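Chemist: Below are the sequence and a predicted model for it; my questions follow.
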Amino acid sequence: MQILIAPDSYKDALPASDAARAIAHGIQRVLPEATLIRCPMGDGGEGTLDALLDATGAERREQRVQDALGRPCEAAWGWHAESRSAFIELAEASGLQQIPRDQRSALHSTTHGVGELILAALDAGAETLLLTLGGSATNDAGAGMLQALGARLLDAEGKPLAPGGAALAELQTLDLSGLDPRLAKLRVETAVDVDNPLLGERGASAVFGPQKGASDAEVATLDAALAHFADATAATLGDDHRDLPGAGAAGGMGFAARAFFGAELRPGIELVMQQVGFDALLAEADLVITGEGQLDGQSLAGKTPVGISRRAAANGVPCVALVGRLGEGWQACHAEGITAAFALADGPMALDDALTRCAELLSDRAEGVVRLFNARRG
């Protein structure tokens, strides 16, 4: 029997590699003779870089950059010398998990650090960039990234805009003449884990701004500021990408990647599956176990468990999801190939306890799943 173990990370608890190890431990209690293939996954959010490094053997590099609040931090990125490819995860430089809850500021957070990582990749000689979006603390539509790469965003007095999405309301001049010329030859692929547009009730500010510290009034401020930036971008470039599915990813970074780099926006889980050779692994599997922190109706927009379950269903392989929480609308995932889904908690439990015990709970649920699966096989 061969089981493919392909979880994403469990936010604030376990990276995907540790989650895969915990699931394998639970399975081995029941089926020590089973062939277990651990394949940590990601869909563009935090932890995707680790999955890509594991799959490709790319070199892990560190770069000192600004975090989302402009403070110095060390951010990892990946370099694959043979293919001249760089892997950059936005969350490494501008991630929400790096910012304490009481310090989160959607109005003023910046993607400047992502631009600094792109410069490091260009300095290394990158010809291809895979940029993964998700888990961001930012809502500036990539303005900070552009400034780091040499663009000038100026107000009516010709002064550079302050960091953050709110300052985009003051944009008078979008000067791209100073953009690093090496960008023109860089092929960019962008991995997104949502399909939201840039603006409106499903846009970056309305849907994701509150988790980044934005009040209702600040959401309205940000949405108007990003609309102004979209107008200026369309006037400068001649194309308008505000309604593109995925444009709202990572506070509008999907919009910036398409508008300024010509990047194709693809579901992150599809790009990661391609990089890890997922189809070849799936072809030999009798069962797939996946999971992440939460399964809900929004998982259908491109989250790891559903991306994997769709592929598994197409190949006739049962797929079980082990998740921290079953949220509203999770039942819709059954129609997308999730054979069964189980929450990890084994009783009433405080969040801190659940996070601390995540590995233990994963092992226990995995054991229960394979006991049922093995009984069904007779």
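Modeler: Thanks, I have it.
Chemist: from here on, contacts and neighbour counts on C-alpha atoms
Modeler: OK.
Chemist: what packs against the strand or helix carrying E270?
Modeler: According to DSSP states H and E, E270 maps onto helix 268-276. Contact here means 3 or more C-alpha pairs under 8 Å, 6 or more residues apart in numbering; DSSP states H and E; on that basis helix 268-276 packs against helix 48-56, strand 187-192, helix 304-314.
Chemist: out of the ones you listed, which comes closest to L31?
Modeler: For L31, the closest of the helices and strands packed on helix 268-276 is helix 304-314, at 21.6 Å, according to C-alpha to C-alpha.
Chemist: and the comparison structure, right after this:
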Amino acid sequence: MKAVKILIAPDSFKGSLTSLQAANAIERGILKVASCVGVKVDVDKVPMADGGEGTVEAIICAAGGRMVRTKVLDPLGRETDSFFGVLPDGTAVIEMAAASGLNLLKPEERNPMKTTTYGTGQLIKAALDYGSRKLIIGIGGSATNDGGVGMAQALGISFLDAEGKEIGFGGGELSKIAKIDVSRLDPRAKEAEIVVACDVKNVLCGPQGASAVYGPQKGATPEMVEILDQNLRHMASMIKRDLGKDVADVPGSGAAGGLGAALMAFLEARMKPGIEIIMEIARLEEKIKGADVVITGEGSTDSQTLYGKVPLGIARVARRWRTPVVCLSGSLKEGYEALYIEGITAFFSITSGPMTLEEAMERGEELLEKTSENVFRLYFSRG
């Protein structure tokens, strides 16, 4: 009897499950049904990410390697435990969310006028100290709007005010920049190959810029958004004057509160969709090609999923090989139907009845396992 080949490749369920926990829950549901109905299955799990929280774990699961623990400053400048990954070939994998992420702050602590990417720069420096000369940096989930200035400061770049003093932390300080001095930038950072995993195409400033689009979720009031946008515009003009680089209108420059712009301007980084990076490392197309069915999922599926999220990336590859794809989501919201044409066969919300968001997140593992079980009772019933 030929085994049914099932590929499980979910994103994390933000605030509830890592992508590995989600994959394990889905597998348990499948195996429960398979043992009951006597179907032989061959399950392959590939936890996914798109550059945000969980990127390091997903890439290490796909390629092997190890976690390296270190200490950095969090978005408010407090020391905290953090980490980065190192792959077998020495490539370092960093997720800025592990140092400068929104997940590190309480809701009342969110203030992009003050939050800094300094800890992300410390992670880059720690990876360079470890010996890595190729870095993959995921920049999703930021709590910051400082234009990546904190990151650059941690690597030796000075942002001086009119009196020649170093400016402080946070997006509120950028208007003080009178000179950018890159003479003390860590030379290893200039030599390194840096690839940024990012699914955001926003430019730095304006209505579609970092401050206007993402500032409010980081704690910015309308007044703050206006100031932050002006400050990023000023920073960009200083970069253009002192470095001769115009990054303000480059797609992705507005990612992570302008960290994308800083990585391109100061470290010559190149941007690439996070899902593409992980799919390449995991050789996912080869696995999709050989699968009978693919299961993916994420915390919330809506129109935003069309902008480079995990289910979209998987669906597009699966469509080429006519492999059916089932997406299990914490919730299905407006616009998810547009993903049918991209290659997703069916969607299922894992919530089993009326419940609060808190309850759904707390019961995420149980709900995902039960939904997976129900989906495969139907799938295996085809005979």
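Modeler: Received, thanks. The structure presented is a predicted model; accordingly, all values stated were derived computationally and were not measured.
Chemist: Over which residues of the second structure does the helix holding E270 of the first structure lie when aligned?
Modeler: With TM-score structural alignment applied, helix 268-276 of the first structure matches the range 274-282 in the second structure.
Chemist: mean shift of that stretch relative to the first structure?
Modeler: Taken over the aligned residues, the distance from stretch 274-282 of the second structure to the first structure averages 0.7 Å (mean C-alpha distance after the TM-score superposition for the first structure).
Chemist: Give the buried residues for that stretch.
Modeler: Residues of stretch 274-282 of the second structure classed as buried by neighbour count (16 or more other C-alpha atoms under 10 Å): G274, I275, E276, I277, I278, M279, A282.
Chemist: Hmm, the first one is touching G138, no?
Modeler: Yes. Using C-alpha atoms under 8 Å, G274 of the second structure is in contact with G138, at 7.1 Å.
Chemist: Now for these two: what residues contact both?
Modeler: D50, G51, V196, A197, C198 (C-alpha atoms under 8 Å, 6 or more residues apart in numbering).
Chemist: Just give me the closest of those to L17 of the second structure.
Modeler: Using C-alpha to C-alpha, D50 is the member of the shared contacts of G274 and G138 of the second structure that lies nearest L17 of the second structure, at 15.1 Å.
Chemist: do you know how far the closest one is from T305 of the second structure?
Modeler: 11 Å (C-alpha to C-alpha, to the nearest Å).
Chemist: More neighbours: which of those two?
Modeler: Higher neighbour count among D50 of the second structure and T305: D50, with 27 against 18, using other C-alpha atoms under 10 Å.
Chemist: That one pairs with which position in the first structure?
Modeler: Aligned counterpart of D50 of the second structure in the first structure: D43 (TM-score structural alignment).
Chemist: For the aligned partner of P160 of the first structure in the second structure, which non-adjacent residue is spatially closest?
Modeler: Taking TM-score structural alignment, P160 of the first structure has E166 as its aligned residue in the second structure. Nearest residue to E166 of the second structure, sequence neighbours excluded (C-alpha to C-alpha, 6 or more residues apart in numbering): L160, at 4.6 Å.
Chemist: correct me, but that neighbour touches E173?
Modeler: No. Assessed by C-alpha under 8 Å, L160 of the second structure is found out of contact with E173, at 10.6 Å.
Chemist: Now do the shared contacts for those two.
Modeler: Counting by C-alpha under 8 Å, 6+ apart, the common neighbours of L160 of the second structure and E173 are I167.
Chemist: how close does the closest residue to A166 of the first structure other than its chain neighbours get to T221 of the first structure?
Modeler: Once flanking residues are discounted, A166 of the first structure sits nearest to L107: 5.0 Å by C-alpha to C-alpha, 6+ apart. According to C-alpha to C-alpha, L107 of the first structure stands 8 Å off from T221 of the first structure.
Chemist: Just want to know which of these two has more residues nearby.
Modeler: Between L107 of the first structure and T221, counted using other C-alpha under 10 Å, the more crowded position is L107 (26 against 18).
Chemist: corresponding residue for that one in the second structure?
Modeler: Here L107 of the first structure is matched to M113 in the second structure, going by TM-score structural alignment.
Chemist: just G70 of the first structure next, same as before
Modeler: With TM-score structural alignment as the criterion, G70 of the first structure lines up with G77 in the second structure.
Chemist: can you confirm its match is in a strand?
Modeler: No. If the criterion is DSSP: H, G, I helix; E, B strand; the rest coil, then G77 of the second structure is coil and not within a strand.
Chemist: Burial check on it, number of neighbours?
Modeler: So G77 of the second structure, with other C-alpha under 10 Å, has 17 neighbours.
Chemist: cool, the one 5 residues further on as well?
Modeler: Neighbouring residues of S82 of the second structure were enumerated by other C-alpha under 10 Å; the total is 20.
Chemist: any idea how far Y340 of the second structure is from it?
Modeler: As judged by C-alpha to C-alpha, S82 of the second structure and Y340 of the second structure stand 38 Å apart.
Chemist: Strands of the stretch 51-200 of the first structure, residue ranges please.
Modeler: All strands of the stretch 51-200 of the first structure, identified by DSSP state E, counting those that start in this stretch, fall at 59-66, 72-80, 85-89, 128-132, 152-154, 173-175, 187-192.
Chemist: so which of those is the most packed in?
Modeler: Highest mean neighbour count of these: strand 85-89, a mean of 27 (counted as mean count of other C-alpha atoms under 10 Å).
Chemist: which outside residues touch that strand?
Modeler: Contacts of strand 85-89 of the first structure (C-alpha under 8 Å, 6+ apart): 44-46, 48-49, 52, 76-80, 114, 117-118, 121, 126-133.
Chemist: how far apart are it and its match in the second structure?
Modeler: Strand 85-89 of the first structure differs from its equivalent in the second structure by a mean of 0.9 Å after superposition (mean C-alpha distance after the TM-score superposition for the first structure).
Chemist: List the buried residues of stretch 243-262 of the second structure.
Modeler: For stretch 243-262 of the second structure, a neighbour-count test (16+ other C-alpha under 10 Å) marks 246-249, 251-262 as buried.
Chemist: Could you work out the most separated pair of those residues?
Modeler: D246 and A256 (18.1 Å).
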